[in-house]
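**Q** Got a predicted structure here, sequence first:
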Amino acid sequence: MHSENLQLWTHCHVFGQDQRRRGERRTLLVIALTAATMVLEISTGIVFGSMALLADGLHMASHTVALGITALAYVYARRHAANPRFSFGTGKVNALGGFTGALLLAGFSLAMAWESMARFFAPVPIAFDQAIGVAVLGLLVNGVSVLLLGDGHDHGHAHGQGQDHHHSHSHEHDHNLRSAYLHVLADALTSLLAIVALLAGKYLGLAWMDPAMGIVGALLVARWSIGLLRDTSHTLLDRQAPDALCQRLRDAVESRGHDRVADLHLWSIGPGLHAAELAVVTHDALTPDDVKARLPKELRVVHATVEIHRCPGGG
């Protein structure tokens, strides 16, 4: 067989991962905003004695690192998209960046809870006016960051294994962007909680609200991190796609003649990208190309391996 003929059946595994993703530029801008606010909140939290403000600043410090990982994942995936050592391209670098960010979220939620508990037993005086001003500034910065990253973020929550997605793009999760979005959303939440705690302390004398809000924020951040860890680990471990997507592919392949799918594997290899392996049993003169032509376009199966098995006595 001539090499030029062989090239008809070969293809690259870039799958568009060499293109700059839409969340990358906004992530870089959010990193700059977050880093500047982080320095301000940590320093003023120490000076003014506010645990809620300090927790918010430390939280933003973790997110500055996490957002840096997000940016690094985008750049690495793009630059190594054509590297043949990645069997299905670099799409899973996206999930790896999201997984790492989720781990940082979980770690800093524990640190926030620990420090807040310590403040219950060893409270410190708080300069409420100055701390409130800085917390409001932090909330404004976080709000801008949420708007920047939320523009391209899929706001849907994780769906159960058996749930269907009724539009073609609902399964295109950019875990890297989702991680960045959750980080800045958590920052906005802790800033808001810090303001509530400081106002309660200033006007109602409820100084215990400061560490209490630190604990509430830690619990909510932990919950978000667990959800992101679950979703990204599914991608990293090649977990089977949701039942509804698998059934949609199965129905499409079995829609003609008496062809039946005997074995099916469908999994995510990047944001909105899937790979599939399937064995089809048939009586007809079916070819792998025939099967591939039936695959639903909206599933974006960019790499498919098809086995054809003839029934005994078939045509």
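**A** In hand now; what should we look at?

**Q** When you work out contacts or count neighbours from here on, use the C-alpha atoms and nothing else.
**A** OK.

**Q** Can you classify the closest residue to residue 200 other than its chain neighbours as helix, strand or coil?
**A** In space, not counting the residues next to it along the chain, residue 200 is nearest to residue 206; the distance is 5.5 Å by CA to CA, 6 or more residues apart in numbering. Classification of residue 206 by DSSP: H, G, I helix; E, B strand; the rest coil places it in coil.

**Q** repeat for residue 266
**A** Reduced to three states with three-state DSSP, the structure at residue 266 is strand.

**Q** Now do the residue nearest to it when sequence neighbours are not counted: how many residues are near it, please.
**A** Take residue 266 and drop its neighbours on the chain: the residue closest to it by CA to CA, 6+ apart is residue 276, 4.5 Å away. Using other CA atoms under 10 Å, the number of residues around residue 276 comes to 22.

**Q** Tell me the buried residues in whichever helix or strand residue 189 is part of?
**A** Residue 189 is part of helix 175-204 when elements are defined by DSSP states H and E. For helix 175-204, burial by neighbour count (16 or more other CA atoms under 10 Å) applies to 175-202.

**Q** Next one for the comparison:
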Amino acid sequence: MEHHHAHNHAHVHSDLKGRNLLISIFLNIIITAAQVVGGLISGSLALLSDALHNFSDVISLIISYVANNLTKKKASFQKTFGYKRAEILAAFINAATLIVVAILLIIEAVKRFQDPQKIESGLVIWLSLVAILGNGFSVLLLKKDAHTNMNMKSAYLHLLTDMMASVAVLIGGLLMKYYQLFWVDSVLTFAIAIYLVWMGFNLLKDSTKVLMLFTPDTIPIKQIVEEINAFETVKSIHHVHVWQLNEDEVHLEAHIDFNQDITLSQFDTILHQIEDLVFDKYDINHVNIQPEFGKNDAKDIIVQD
């Protein structure tokens, strides 16, 4: 009963995430179209760069939306984990696009800085205000889920950085309108791009660690080994693997060599104790232990398969 309730709650929460993503996609399509037209008319590279970033937002939000829906699909004989990693893959793709977009903006900003052009600042100001409001609302929609879900965090970061970029474009528009400082357009574009690289790199690194099955930074394997080795019947725990499947699941797999030839029921009791230990202290919620007695295999903690 309890498990069934949790599943329903997760399903409803996933539906809410999907709805919020759809709203954000719709808003960003409108913002992108308006900024492209406005950037071409006004001649503002900053506005066009913001439109390009908004377009990358649309792509990233669509990827996040598709990934969110894929996670609802059930496992099968061909896909025993289902699509549990779809959102991690989406986060990786979105982070990579952030960096690519940023590099393109840096190149264009340097070119434009060498040849500043007069810009219709009034249009820049109004369109940047529209983008700030639209992206600001989208940021609020996704903020809660961004704390606990890497996919939603990637979408959230796209929107947050674009809102900040729009603020910078607004400031630039005001400076161009009242002080004729047209070079500000290129400087702001460059600053926006550097910030995108910084944000994108951190997310790319985190998602890569999960996809590469690296041990989460919060899991001290040596400490876990010492605590399990302290069990009276355990001779040694070895061949240890710890990885993060997705946002909700951390797996531990290991071999345990026992001091004596224990019964299956005795092993089951020890296994429950180990599961409670690693879950309560380290949030590891999937444990797979291979019991051994006198087996002649490698006893190193980490063994290359």
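**A** Noted; the coordinates are in hand. In this text, all values refer to a predicted model and were calculated from it rather than measured experimentally.

**Q** Trace the residue nearest to residue 200 of structure 1 over to structure 2, please.
**A** Residue 206 of structure 1 maps onto residue 181 in structure 2 when the alignment is built from TM-score structural alignment.

**Q** any idea how far that match is from residue 114 of structure 2?
**A** Applying CA to CA, to the nearest Å, the value for residue 181 of structure 2 to residue 114 of structure 2 is 14 Å.

**Q** out of these two, which sits in the busier spot?
**A** The residue with the greater number of neighbours, taking residue 181 of structure 2 and residue 114 and applying other CA under 10 Å, is residue 181; the counts read 16 against 10.

**Q** ok, which stretches of the stretch 101-250 of structure 1 are helices?
**A** Along the stretch 101-250 of structure 1, the stretches classed as helices by DSSP state H, counting those that start in this stretch are 128-150, 175-204, 209-236, 243-253.

**Q** In TSV, list those along with distance to residue 290 of structure 1.
**A** As requested, the helices of the stretch 101-250 of structure 1 are exported to TSV (distance: least, CA to CA, whole Å):
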stretch	distance to residue 290 of structure 1
helix 128-150	40
helix 175-204	33
helix 209-236	28
helix 243-253	9
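
**Q** quick one: which of these is nearest residue 70 of structure 1?
**A** helix 175-204 (5.8 Å; CA to CA).

**Q** on that earlier part again, distance between the helix holding residue 189 of structure 1 and the chain's centre?
**A** Centroid separation between helix 175-204 of structure 1 and its chain, computed with CA atoms, centre = their mean, to the nearest Å, is 19 Å.

**Q** what's the mean distance for it versus structure 2?
**A** Comparing helix 175-204 of structure 1 with its match in structure 2 after superposition yields a mean distance of 1.1 Å (mean CA distance after the TM-score superposition for structure 1).

**Q** got the angle between that helix and helix 128-150?
**A** Per axes from the mean of the first three to the mean of the last three CA atoms, to 10 degrees, the angle that helix 175-204 of structure 1 makes with helix 128-150 is 160 degrees.

**Q** Does anything pack onto helix 175-204 of structure 1? Which helices or strands?
**A** helix 51-79, helix 91-121, helix 128-150, helix 209-236 (3 or more CA pairs under 8 Å, 6 or more residues apart in numbering; DSSP states H and E).

**Q** Reformat these as JSON lines; add distance to residue 311 of structure 1.
**A** Rendered in JSON lines, the data for those read as follows (distance: least, CA to CA, whole Å):
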{"stretch": "helix 51-79", "distance to residue 311 of structure 1": "43"}
{"stretch": "helix 91-121", "distance to residue 311 of structure 1": "37"}
{"stretch": "helix 128-150", "distance to residue 311 of structure 1": "52"}
{"stretch": "helix 209-236", "distance to residue 311 of structure 1": "35"}
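
**Q** Residue 34 of structure 1 is nearest to which of those?
**A** Comparing these under CA to CA, the one sitting nearest is helix 51-79, at 6.1 Å.

**Q** Next, the buried residues of the closest one.
**A** Counting neighbours by 16+ other CA under 10 Å, one finds that the buried residues in helix 51-79 of structure 1 are 51-78.

**Q** secondary structure class for residue 20 of structure 1?
**A** Under the three-state scheme (three-state DSSP), residue 20 of structure 1 adopts coil.

**Q** What is the three-state secondary structure of residue 261 of structure 1?
**A** Here residue 261 of structure 1 is recorded as strand under three-state DSSP.

**Q** State the distance from the aligned residue in structure 2 for it to residue 100 of structure 2.
**A** With TM-score structural alignment as the criterion, the equivalent of residue 261 of structure 1 in structure 2 is residue 237. Distance of residue 237 of structure 2 to residue 100 of structure 2, given as CA to CA: 44 Å.

**Q** more neighbours, these two?
**A** Neighbours around residue 237 of structure 2 and residue 100, counted as other CA under 10 Å, are more numerous at residue 237. The numbers are 25 against 16.

**Q** Now that one. Nearest residue, chain neighbours left out?
**A** For residue 237 of structure 2, the nearest residue in space outside its immediate sequence neighbours is residue 256; the separation is 4.4 Å by CA to CA, 6+ apart.

**Q** Counterpart of that neighbour over in structure 1?
**A** Using TM-score structural alignment, residue 256 of structure 2 pairs with residue 280 in structure 1.

**Q** Would you agree its match falls within a strand?
**A** Yes - under three-state DSSP, residue 280 of structure 1 falls within a strand.

**Q** Count the neighbours of it for me.
**A** Taking other CA under 10 Å as the neighbour definition, residue 280 of structure 1 ends up with a count of 22.

**Q** show me what contacts it?
**A** Residues in contact with residue 280 of structure 1, defined by CA atoms under 8 Å, 6 or more residues apart in numbering, are 259-263, 306-309.

**Q** Same check for these, but in structure 2.
**A** Contacts conserved in structure 2 for those, using both residues aligned by TM-score structural alignment, their matches' CA atoms under 8 Å: 259-262, 306-309.

**Q** Dump those to JSON lines, plus distance to residue 284 of structure 1.
**A** Below are those laid out as JSON lines (distance: CA to CA, whole Å):
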{"residue": "259", "distance to residue 284 of structure 1": "8"}
{"residue": "260", "distance to residue 284 of structure 1": "11"}
{"residue": "261", "distance to residue 284 of structure 1": "14"}
{"residue": "262", "distance to residue 284 of structure 1": "15"}
{"residue": "306", "distance to residue 284 of structure 1": "15"}
{"residue": "307", "distance to residue 284 of structure 1": "14"}
{"residue": "308", "distance to residue 284 of structure 1": "10"}
{"residue": "309", "distance to residue 284 of structure 1": "10"}
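
**Q** from those residues, which single one is nearest residue 26 of structure 1?
**A** Using CA to CA, the shortest approach to residue 26 of structure 1 within those belongs to residue 306, at 40.0 Å.
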